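1. this one's sequence-less:
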């Protein structure tokens, strides 16, 4: 992913220290300005829900009709209770909670919900998340408290999608609109930080933390250094980088389960990476278990597809070997006509088995994975050149060069997979950048999206996983745990299951309920 909504980017660092180290004994931090500073690796592209800001919940500023508990079950937020669904699954009706106000003092009504969704879906808005809501035919507000979604087909994840933040009717796409959430927007310094202040009139109760700053520091080691120095109160780090904090006084480390993977996207139209034999041999050569043991320090597991084995949607057919199989990889390449050259690099029809593997330069985890994968590939005669670049340099090269990517969702398998592997999204930014195109996959994804029957959806997702595994559409490497480092001792920190983390969700999703431990 790039930035908070699309993929991580290299940014100027947050230079002003906004907090002080925790006092002895690990009590909650005592800062001069009552500010809690969260350091993230990537910046938000927008703070407008209609343009894709934190659509899956976890926003500090906005509430959706529904929210997620740590166990991922759905809970009412702006809705007064769960929705009612018609027998055919095509009409879903919500009733709004009483007494909710936006940060500008305006009362929440169903017209605001209608406006939020209709504006986001309007092609003129060019919202990057509109495709996620393609099942919605119409949103209506028959009275101030009632919202009715009419669907084109029974869409099982609809209720999960209503975590989208709601904005006031008439809110501009060009500005940060007021929300109903526990924190109010104060300021945004692009490339630096976003500042928030507590909404003391929040319908869910006033936050105990008066002020929050979300700072951006792309480099993992820089975030770790500044966390140690007391400049940040919380951050997320790769397991190896976080290791020293496990014994540092005044800090707590949380290992949180995540359906978050790292894998290599291959350009399908290039002569080397477009060759199935190359992709399959590469995957056989990679020692995933060694990556888990060393690079992740054991905080993860080998990955062979985009759906976690911990979920009910996983198809065990895609399970491969965690350790490498150089002999099998070499045999496959020999049979496909890729023969070792004088320098040990394989050649076919005069073309060397060589390609570039890009990764974001500030991401130490992806760098180590890329270097390890390149080393394993070299052993079977593939010349893979790792290249650490910033995202502005990576983006225009994705159709030509392989890329170490990170995605993953803890929610319904419709999330992310449709955009990553359906041919309709081929070449559309960071969705399906390798231009993968298989009609069988398109059909399976469409069938799963449009079916109201869980068994039918499961069968479709089984087909989807099996096909992309056979095609080696990506070389999936590892599922990892998210490692949070938090200063002080807080009540209310409730680990759940994370997806791919690029916003203030995850462990921070209920920051407004945190209170200093006594």
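-> Thanks, I have it. Keep in mind that what you see is a predicted model, and the values were worked out from it rather than measured.
2. rest of the way, CA atoms for contacts and neighbours
-> Fine.
3. which other residues reach stretch 347-365?
-> 8-10, 218-221, 238, 272-273, 278, 295, 337-341, 345-346, 366-367, 370, 381-391, 394, 401-405 (Cα atoms under 8 Å, 6 or more residues apart in numbering).
4. before we go on, here's another structure to hold up against the first:
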């Protein structure tokens, strides 16, 4: 249950979630320090750092230091100028005015033509960008006018929240446009920091750029308190991360689980991030047992989802009401409560019996001589809570007659299973998004390796709802989107069961979480 950095980012597993930062008055009032180093934890190595080629949440998070989007979005959902100073949406076109005077990390200017090149790369299906259809509408074409510093994007359908998507799309520039391979372990962008050192599976070091003046609300790197260097340190174990924070080895640590209480007791600075941590997916590829809706429904009905959520979140969680969980939500409402199959163990048994899965002498169900054997993949980054929840689910399904193999994995391994090998049956991963249109490629359309529909979902009523919703703009589309989402939940294609508030604790620094840690919000503190 990590974000799929949907690339709204499968929220710690595949895409990045967002939320609002909070601060104690003491942290706000402390004196600022210049020239310091800010160190924070990531729970696994991100691998390929190309921000347009990977959906891993840590790829997206690290990319925020080296790259900028065309538009920024604040904690209240307000769109702010970024690399684009103005924008408009008319029919199936988006027109943007590109800010003049912006430079890439190699000193070359960032131009309207660069924007067009970025759009062309992401939009080209042969590049297999997981961001296509999530942050950028499929079929988008871009034309640039460098003299006027304008770019016009044209798509078959721009979608209900196209500007929200562009606010998540990092812009590559400079040498990176000519050599994409160089982005695997390097960065070429307009961001406030440059990547200066890579030690895979250990740490990534960034150095502040001089002359950067185009941050959110015109923020520059000359701002007092911004760290001179930033170190992202790979710390897989949450207890180790907590110890490092308390001892001064980290300035920020994002944690869940039992270590949270002792950090809370230390009265540290805290930024809070709402996150969908309990979301169940089923592999519906041909030949997989969960391709049968009866099997998916039986597995879901067998579980006491509120109890499972309580175990997962140590009693702190809440019940999800939409498939989008990243604050600020574009479409608040309830597409879940009435659609989730109710807890009913007897009904679960009947469904499997009717589907031909008969209990054998060993207690395991089988059909045609083949046992009902499934793997449950979950992300170890969510600490002991998810392991305990997996143990509870495994026990319940075993009693139902299912042979379950629990498969704990780190973020990179989970993504490898979902988008690479396809060797999984049930997965607990939260796909994080702030608007419902960003979920579409994860629950429909092409499957890996050509697409991001990792569960092989084919839900005709949902597709009809999407077609209707994308004809509408903004809030006017929300009712249609929510009804479409309810079709996915009702057909047990995806089952959200637990929200939580993920906390990033700070020591010697304060910061904001808006779509992840915001580089330009970091302030180093005295004392």
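-> Yep, it's here. On a predicted model such as this, the values are computed, not experimentally measured, just so you know.
5. returning to what we had before: the contacts of stretch 347-365 of the first structure in helices, which ones?
-> With helices defined by DSSP state H, the entries of the contacts of stretch 347-365 of the first structure inside them are 220-221, 278, 366-367, 370, 391, 394.
6. check these and tell me the two furthest apart.
-> Using Cα to Cα, the two most remote members of those are 221 and 278, lying 33.9 Å apart.
7. higher neighbour count, those two?
-> In terms of neighbours (other Cα atoms under 10 Å), residue 278 is the more surrounded of residue 221 of the first structure and residue 278; the figures are 22 against 17.
8. show me where the stretch 51-200 of the first structure has its strands.
-> Secondary structure of the stretch 51-200 of the first structure by DSSP state E, counting those that start in this stretch: the strands cover 66-68, 74-76, 84-85, 91-95, 136-143, 146-151, 183-189, 193-198.
9. the stretch 251-400 of the first structure too?
-> Under DSSP E, counting those that start in this stretch, the stretch 251-400 of the first structure gives strands at 251-265, 300-302, 339-340, 346-348, 351-352, 354-360, 383-389.
10. give me the buried positions along the longest one.
-> So that's strand 251-265 of the first structure. Neighbour-count burial for strand 251-265 of the first structure, with 16 or more other Cα atoms under 10 Å as criterion, is recorded at 251-254, 256-265.
11. which residue lies farthest from the center of the first structure?
-> Most distant residue from the mean C-alpha position of the first structure: residue 342, 43.4 Å away (Cα atoms, centre = their mean).
12. just give me the match in the second structure for residue 76 of the first structure.
-> For residue 76 of the first structure, the aligned position in the second structure is residue 81, judged by TM-score structural alignment.
13. that older thread, and the residue farthest from the centre of the first structure, how far is that from residue 385 of the first structure?
-> With the distance defined as Cα to Cα, to the nearest Å, residue 342 of the first structure ends up 19 Å from residue 385 of the first structure.
14. again with residue 131 of the first structure
-> Between residue 131 of the first structure and residue 385 of the first structure the computed distance is 35 Å (Cα to Cα).
15. equivalent analysis for residue 470 of the first structure, please.
-> The gap separating residue 470 of the first structure from residue 385 of the first structure is 25 Å, by Cα to Cα.
16. looking at the two, which has the bigger crowd around it?
-> Neighbours per residue, other Cα under 10 Å: of residue 470 of the first structure and residue 385, the larger number sits with residue 385, 17 against 11.
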